[in-house]
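Undergrad: how would this look folded up:
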Amino acid sequence: MQTFLYLSLIPESLIASMLPPEQFGAYYATGTQKRSRGRALFFEVKRDFASDYLKLDQIEKRCVPHEDGRPRKSSYLSIYRVLEHVPLEALGKLYLITDDGKMLALEPQEYAVKDEDPVHLYQEICPLRPRVASTLNPSAFCQRITDRNEPVSVDKIVFCELALDGLAQDPAEAKADNLPYPNIAHLRDCLLAVKNDPTKKTKTVVRSMPGDLMYRTIKHGFFVGGGGKMLYYPMPGMDQLQREYYEWWRSAESSMG
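TA: This is a model prediction of the structure:
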């Protein structure tokens, strides 16, 4: 049986499995008996890289079929500092799994700056999970948070940009009726703090991601970067989601809580 390698983002872990991505995603989100439910985000990882930290030589020893021949669904290889030890070149598709096991696969593409809004809102996903207001575009934000000369930094980061609608241009006065974030007044204060102070590039809005990531709030897509490089995984637009990925979108919307 073929063995696959996955990098889970929530929680961060490296998992070997005999299940291909679609089957693994359904299993990971709902469990074997369909009695547990939870969203999942994971990368498929190419196995052609070496690591002194990750125990890749254990894959064939640990991820073996059960005695009755059933495929091994998951074998955890690491649960700590996984992302920083997986080269960006080894990352394949990013899979977004709803809590009932529906899957959307995103392909990496070159990133081109989409807009020059004065302020942005980022949700860090792995290994950190704060929600951050910033004046930096995604590429500059990624470079800053992975610059090891900065006092607060990490080797690699996975994050997404969240929609702000009119607040991206006018945090003080624009309407925010369609934004599902808690404590809009506090969000406005954080956006104004970075917009009005040229020396302040980022400000934490929420210390840790509150609950599940709401897919409908994602502005352009997901980013993963470090060491001066960045991969961009664009999210389909609303029209495309409803037209081409309706089952996934309906599941994602119905499970927001």
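Undergrad: For the rest of this, base every contact and every neighbour count on C-alpha atoms.
TA: Will do.
Undergrad: list the contacts for Met238?
TA: By Cα atoms under 8 Å, 6 or more residues apart in numbering, the contact set of Met238 is empty.
Undergrad: That one and Ala40: what is the separation?
TA: For Met238, the distance to Ala40 equals 21 Å [Cα to Cα, to the nearest Å].
Undergrad: swap in Ala26?
TA: From Ala26 to Ala40 the distance is 9 Å (Cα to Cα).
Undergrad: Show me whatever sits in contact with both of these two.
TA: Shared contacts of Ala26 and Ala40, defined by Cα under 8 Å, 6+ apart, are found at Ile97.
Undergrad: Are we agreed that Arg144 is in a strand?
TA: No: with DSSP: H, G, I helix; E, B strand; the rest coil as the criterion, Arg144 is helix rather than part of a strand.
Undergrad: does it really touch Val154, like I thought?
TA: No: Arg144 is not in contact with Val154 according to Cα atoms under 8 Å; the separation is 9.5 Å.
Undergrad: Which parts of the stretch 101-250 of the chain are helices?
TA: 138-145, 184-195, 238-244, 246-254 (DSSP state H, counting those that start in this stretch).
Undergrad: The structure of the following sequence is requested for comparison with the preceding one:
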Amino acid sequence: MSEKHIYMILHPSNFLIASSLTPDELGKHYLTGSNQYFNGKLIFAEIDLEYRNPYFEIEWALGELVPHQDGRPKATKFISAYRVLENMDFKVIKNLYLASSTGAVMELEERPFESYKNPSAFKIFAGITPLKILAMSTESFIQYGSNITQSKTKGAPKCFYTQIEFDANEFQKDFKDHPLMPSPIPGVHPAILDKAIEEIKTNPDKISKGIKLYSSFHEFPSRLIRHGFLFTSKDEHKFYPMPPLSEIEDKFYSYFKSM
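TA: As a prediction, this is how the structure comes out:
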């Protein structure tokens, strides 16, 4: 009898599925072997198999994981594709998985968040789901999430996002000397970054500035991810740190090669 899993897909879209595949197999399935082929990054989390919620028809979907007539396991069965994260309990989210475009998978474990010194006051946050806005902010990694989950105009009850490596001091120095320089942030013109920094500097009441309506997270090399990934709501957060490059190379070499 094939094993059963519940996965929450976080990127490129947010949906909940039942599956007979292991995390490694799921990454390869969506990125290299599925009719629903996706050319890019895949992020998903495994959900406790005992989890039940009236919003999700989990029991039905698990019952649909019947092997094909030739013995192949049933790869996936959709449970929901609408307001999934909003209706998910953080406590049942297990490990997080990043899959490269080649189907290589890296596993991340939850850890307490540790505060790190930033090279400048200006940080860049990339929304992954349900908000996909790319924003600049003077808030900390945790504070930013706390505020967007309480905002009625630009927020959502629960969010999943990351912080992108960015040194505003170094950037502005380089931009002043080389105005035609390539942008350190994929998909964003350097002039937009410079304008956002100056706008926040000159407005004491402004702590965040949207710089792109769609974060284009798929364009960011994994090496640009600072800290890791955060699930957040107004009451709680769940943090998955990005390992140092040396650890990724040692434990997840196939994924490392794709970075």
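Undergrad: quick revisit: can I get the helices of the stretch 101-250 of structure 1 in CSV including distance to Gln58 of structure 1?
TA: Shown next, in CSV, are the helices of the stretch 101-250 of structure 1 (distance: least, Cα to Cα, whole Å):
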stretch, distance to Gln58 of structure 1
helix 138-145, 32
helix 184-195, 46
helix 238-244, 39
helix 246-254, 34
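Undergrad: And Ser134 of structure 1? What does it align with in structure 2?
TA: Aligning on TM-score structural alignment places Ser134 of structure 1 opposite Ser137 in structure 2.
Undergrad: what residues are up against its match?
TA: Phe122, Lys123, Ile124, Phe125, Tyr144, Ile207, Ser208, Lys209.
Undergrad: Would you enumerate the residues in contact with the second one?
TA: Spelled out, it's Lys123 of structure 2. Applying Cα under 8 Å, 6+ apart to Lys123 of structure 2 gives the contacts Met136, Ser137, Thr138, Glu139, Ser140, Gln163, Ile164, Glu165, Phe166, Asp167, Ala168.
Undergrad: Which parts of structure 2 are strands?
TA: Secondary structure of structure 2, counting by DSSP state E: strands at 5-11, 15-19, 42-47, 76-80, 93-99, 105-108, 123-129, 134-137, 158-164, 208-212, 225-233, 237-241.
Undergrad: export the ones you listed to JSON lines and tack on distance to Ile200 of structure 2?
TA: Putting the strands of structure 2 into JSON lines (distance: least, Cα to Cα, whole Å) gives the following:
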{"stretch": "strand 5-11", "distance to Ile200 of structure 2": "30"}
{"stretch": "strand 15-19", "distance to Ile200 of structure 2": "35"}
{"stretch": "strand 42-47", "distance to Ile200 of structure 2": "32"}
{"stretch": "strand 76-80", "distance to Ile200 of structure 2": "39"}
{"stretch": "strand 93-99", "distance to Ile200 of structure 2": "33"}
{"stretch": "strand 105-108", "distance to Ile200 of structure 2": "34"}
{"stretch": "strand 123-129", "distance to Ile200 of structure 2": "12"}
{"stretch": "strand 134-137", "distance to Ile200 of structure 2": "8"}
{"stretch": "strand 158-164", "distance to Ile200 of structure 2": "18"}
{"stretch": "strand 208-212", "distance to Ile200 of structure 2": "7"}
{"stretch": "strand 225-233", "distance to Ile200 of structure 2": "22"}
{"stretch": "strand 237-241", "distance to Ile200 of structure 2": "27"}
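Undergrad: Start and end of stretch 119-139 of structure 1, how far apart?
TA: Note: stretch 119-139 of structure 1 ends 14 Å apart using Cα to Cα.
Undergrad: can you give me the offset of it from its chain's centre?
TA: 11 Å (Cα atoms, centre = their mean, to the nearest Å).
Undergrad: returning to what we had before: to Ser74 of structure 1, which of the helices of the stretch 101-250 of structure 1 lies closest?
TA: Closest to Ser74 of structure 1 of those is helix 246-254 (Cα to Cα; 23.6 Å).
Undergrad: I would like the residues contacting the closest one, please.
TA: Outside helix 246-254 of structure 1, the residues touching it (Cα under 8 Å, 6+ apart) are Thr98, Asp99, Asp100, Lys102, Met103, Leu104, Tyr215, Arg216, Leu241, Gln242.
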